[in-house]
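Chemist: model the structure of this input:
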Amino acid sequence: MGAPTLSPAQLVDRLLHDIEETLGRPVPPVYAGALRAVPRHEFLPDRYWVRDGRGGYTLRDRTKDPDGWMTTAYTDTPAVTQFSDAPPDDPAGGSMPSSSASQPSMVITALIDAEPRHGHRILEIGTGTGFNAALLTAHLGAGQVTTVEVDPLLTTTAQQHLNRLDLAPTVLCTDGTLGAPNGAPYDRILATCSVRTVPPAWVQQTATGGRIITPWDSAWSCYGTLTLTKRPDETAQGRFAPYGSYMTIRGQQPDIDLERDILRTGQTPTRSTTTISPWAVAGGNLDTEFHLGLTTPGAWYAWDPATDAAHTRLWIADTTATSWAAIDYDGQQASTFAVSQYGPRHLWDEVETAYRQWTALGQPGVHRYGMTVNPDGTPTPWLDCPGQPLDGLPRT
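Modeler: A predicted model of the protein is given here:
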């Protein structure tokens, strides 16, 4: 056991080097200074978890391994601090992570995109551990930063972390989708959780010329970060950037299970075949999956490698639990795949059409997409410029 082999200052130096390697550029001095002024380990619990590279998590326990706990606190990786539905005596006993300390390079990237300046009023959505609010407060001052968190326990813990370092942003326990109207308008709204739709309150509470920076999520793909600028006509408009994969804001998390909610005995699907491989649409290409998320709203997928009906099956369903599709690989040939579809939406037809559209458009990357959001939250996604809305582009 024993003390860490590197001092906290040395660990921060190493972290800054790793962040610069990820960003491909130096960390701006103002944010490097904030990282030095705000010790990340002060915002982590005695037990947290990091990905093990095999789909699971590795525990870092301060009591049993203080060196590993401290060293990992200053690596460029997210640290899970809470799991959903976990019993009090087993914080990792839940099914999914529900709170984390974000990856430092992603935190810095979002701050660079936000460009918070002295005199700006900032609203942070998702206090979490309080680390990001601490960086903002160290940069701008306590009176300029408001942060909101829906979880009472996380709110209390974050407040304790901030108090310990004599940092005093306004910390509120409330639903983040509602913003914080008493402090509006804000020059910047920064979300540390992803959204499937931009809450109208965020648009309404942003000052003209101000920005909203939020990670993006769709039923198909949790990826991308959207930066919007509030316009004089009360709309917000901006582009996506190819980074960011965050937990979805709690008010927009659907609770849909394929076996429990969708599949029923007596359902008679229509059957066909396709030449589009299921791996082409759900094989991990982030550009493909981002496009499908924007153009097939509510559609999500799950792989089943153990079905009796096929060697491997791609399930597709929708968040209303009314439609599903199954695309089967027989384990022998990959030129055609069996398709079954049920419900009012022919989900595979929609996905195949969207995939062919993405291909016909030249396989655009995430950075070519943007969105205009009306004051009521109605979104219009577009490609390259607002004059090319996705629903108006050819769908072959």
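Chemist: rest of the way, CA atoms for contacts and neighbours
Modeler: Fine.
Chemist: tell me the contacts of the closest residue to Leu154 other than its chain neighbours?
Modeler: Among residues not flanking Leu154 along the chain, Gly128 sits closest, at 6.0 Å (CA to CA, 6 or more residues apart in numbering). Going by CA atoms under 8 Å, 6 or more residues apart in numbering, Gly128 touches 99-101, 149, 154-155, 158.
Chemist: have a look at the chain and report its longest strand.
Modeler: strand 206-215 (DSSP state E).
Chemist: chain center to that strand: distance?
Modeler: Relative to its parent chain, strand 206-215 has a centroid offset of 17 Å by CA atoms, centre = their mean, to the nearest Å.
Chemist: swap in stretch 29-36?
Modeler: Going by CA atoms, centre = their mean, where stretch 29-36 is centred and where its chain is centred differ by 24 Å.
Chemist: what does that stretch contact?
Modeler: Against stretch 29-36 from outside (CA under 8 Å, 6+ apart): 9, 12, 16, 108, 135-136, 138-139.
Chemist: how about this one, so we can line them up?
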Amino acid sequence: MIDRAATEASLDGLASRLMDLGALTSDWLPSYRAVPRELFVPDLMWPGEAVGTGQQDAADRNEDPDAWHEAVYSDVSLTTQWDDGRHSGKGKGKTPTCSNSQPQMVFSMLAALDVQEGNRVLEVGTGTGWNAALLSERVGSANVTTIEVDPENAMDARRRIEAAGYSPCMVIGDGAEGHSDGAPYDRILITAAVHHIPSELIRQLRPGGVLVAPYGTTYGGGAVVRLTKQENGTALGPFVGSSAFMKLRQHRVPRQHVSEYLGGVPWPADGVKSVTKVSPEAVGDWLPMFVIGLQTVGVFPWAENYKDGSYTLWLRDQRVSSWATVDYVPGSETFEVYQAGLRELWTEVSAAYSWWASNDRPDFQRLGLTVDPESGLHMPWMNSSEYPLPIVG
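Modeler: Coordinates of the predicted model:
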């Protein structure tokens, strides 16, 4: 049974924090209050680090309702499913595959979506149903369509949404395909990370309409992009801030083990040795990783750590054609490199980093993206779509 007094106090406290952060805007405050987060969180979930229960320790409402309630009204993501539902019990699974997203991110993305009265909205990734209910409160259930690929998650979300008094169109299917029966949409919100914007979603967006999505690169990093559809059918717009989301199920990228690249030969195999002044530490932060990912094609890193604080940065490509290693030793000014294959991956990565560093290290908000749904071309740019980023490799 819901303790209304406790809920009101928790709602006020979280609202105050979110408004101080600039995430929760005054136009979304009535919807926030009308749709309490706790209605969309299962009894068993795994809260993030900022909560007293610890990083990814289970919070069980039936065993410790106070800890559960504290987690719900903390500004953290709440994992609600592991390993596409194959995991059971209170222990952590291998990969989180559904969550009730961090409130700061939820309302920042809703603010970027800029919904207006009467807008038709498509949400890709129903999850626990909180976003769909918030949108239904704001623009009316008849104007909201939400699609979820996981049947069990979709069923649970439907139950929660209907219990809260809303009735949007709820679809089970591939979110990348959208829902053409409800098109065209004025707004599209993707609530899982994508490594490209699905062309079909842009086609289902009305000219002048807005699409907001967490955009991740193969190399790493991620940011929320806000695209506006142009009369010529393309969509373009800026990145509006950092993000870290679970990937849309269809956008997960399988990665081969390093042994596949070495062909059974011990490292360094046929690698060509060189030395670099660019530290592996420099290319490992979220923002430069994102910029590197925008400029490279199919390159991803992996660190092999050692007890003395040193490590080897491995670079691989999705085509299993090339690899590179860079050895990091604390205090060193130069670093040993080996590269092999069709591409010189470290040369590409360090060139992309050097471009970013030599251009005053632009933040997310100075970067943007243009997408052509017909060709599938994604063109990143800085400051204006007239100034595309150089693509290396």
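Chemist: are any of the contacts of stretch 29-36 of structure 1 buried, and which?
Modeler: Listed as buried from these are 12, 16, 108, 135-136, 138-139; burial here means 16 or more other CA atoms under 10 Å.
Chemist: pick the one among those closest to Trp279 of structure 1.
Modeler: Lowest distance from Trp279 of structure 1 to these (CA to CA) belongs to Ile108, with 33.1 Å.
Chemist: just the buried ones among the contacts of stretch 29-36 of structure 1 now: which is nearest Gly293 of structure 1?
Modeler: Among those, and counting by CA to CA, the member closest to Gly293 of structure 1 is Ile108, at 26.0 Å.
Chemist: mean offset of the helix or strand that the closest one is a member of relative to structure 2 (after superposition)
Modeler: In the assignment (DSSP states H and E), Ile108 of structure 1 maps to helix 104-114. Between helix 104-114 of structure 1 and the corresponding residues of structure 2, superposition yields a mean separation of 1.0 Å, by mean CA distance after the TM-score superposition for structure 1.
Chemist: which other helices and strands contact that helix?
Modeler: helix 8-23, strand 186-191, strand 206-215 (3 or more CA pairs under 8 Å, 6 or more residues apart in numbering; DSSP states H and E).
Chemist: quick one: contacts of the first one?
Modeler: Applying CA under 8 Å, 6+ apart, the set of residues contacting helix 8-23 of structure 1 from outside is 26-27, 32, 35-36, 39, 71, 74-76, 104-105, 109.
Chemist: for the second one, same thing?
Modeler: Outside of strand 186-191 of structure 1, the residues that reach it under the criterion CA under 8 Å, 6+ apart are 110, 114, 116, 120-126, 202, 205-207, 209-215.
Chemist: doesn't His41 of structure 1 lie inside a helix?
Modeler: Yes. Under DSSP: H, G, I helix; E, B strand; the rest coil, His41 of structure 1 falls within a helix.
Chemist: that one is in contact with Met70, isn't it?
Modeler: Yes. Between His41 of structure 1 and Met70 a contact is recorded at 6.7 Å, counting by CA atoms under 8 Å.
Chemist: so what's the nearest residue to Thr126 of structure 2 once chain neighbours are set aside up against?
Modeler: The shortest distance from Thr126 of structure 2 to any non-neighbouring residue, by CA to CA, 6+ apart, is to Glu148 (5.1 Å). With contact taken as CA under 8 Å, 6+ apart, Glu148 of structure 2 is in contact with 124-127, 154, 170-175.
Chemist: ok, and the closest non-adjacent residue to the residue nearest to the spatial centre of structure 2?
Modeler: The centre of structure 2 sits closest to Phe245, judged by CA atoms, centre = their mean, with a distance of 2.9 Å. Residue nearest to Phe245 of structure 2 in three dimensions, not counting chain neighbours: Ala193, with 5.3 Å by CA to CA, 6+ apart.
Chemist: so what's the residue mapped onto the one you found from structure 1 up against?
Modeler: Aligned by TM-score structural alignment, Ala193 of structure 2 pairs with Ser194 of structure 1. Neighbouring residues of Ser194 of structure 1 by CA under 8 Å, 6+ apart: 214-217, 222, 245-249.
Chemist: make it 6 Å
Modeler: 215-217, 246-249 (CA atoms under 6 Å, 6 or more residues apart in numbering).
Chemist: what's the answer for Gly93 of structure 1, then?
Modeler: Taking CA under 6 Å, 6+ apart as the test, what Gly93 of structure 1 contacts is Ala86.
Chemist: Three-state assignment for it, please.
Modeler: coil.
Chemist: from Trp49 of structure 1, how far out is it?
Modeler: Remark: distance between Gly93 of structure 1 and Trp49 of structure 1 (CA to CA, to the nearest Å) = 12 Å.
Chemist: now Gly392 of structure 1
Modeler: For Gly392 of structure 1, the distance to Trp49 of structure 1 - CA to CA - is 45 Å.
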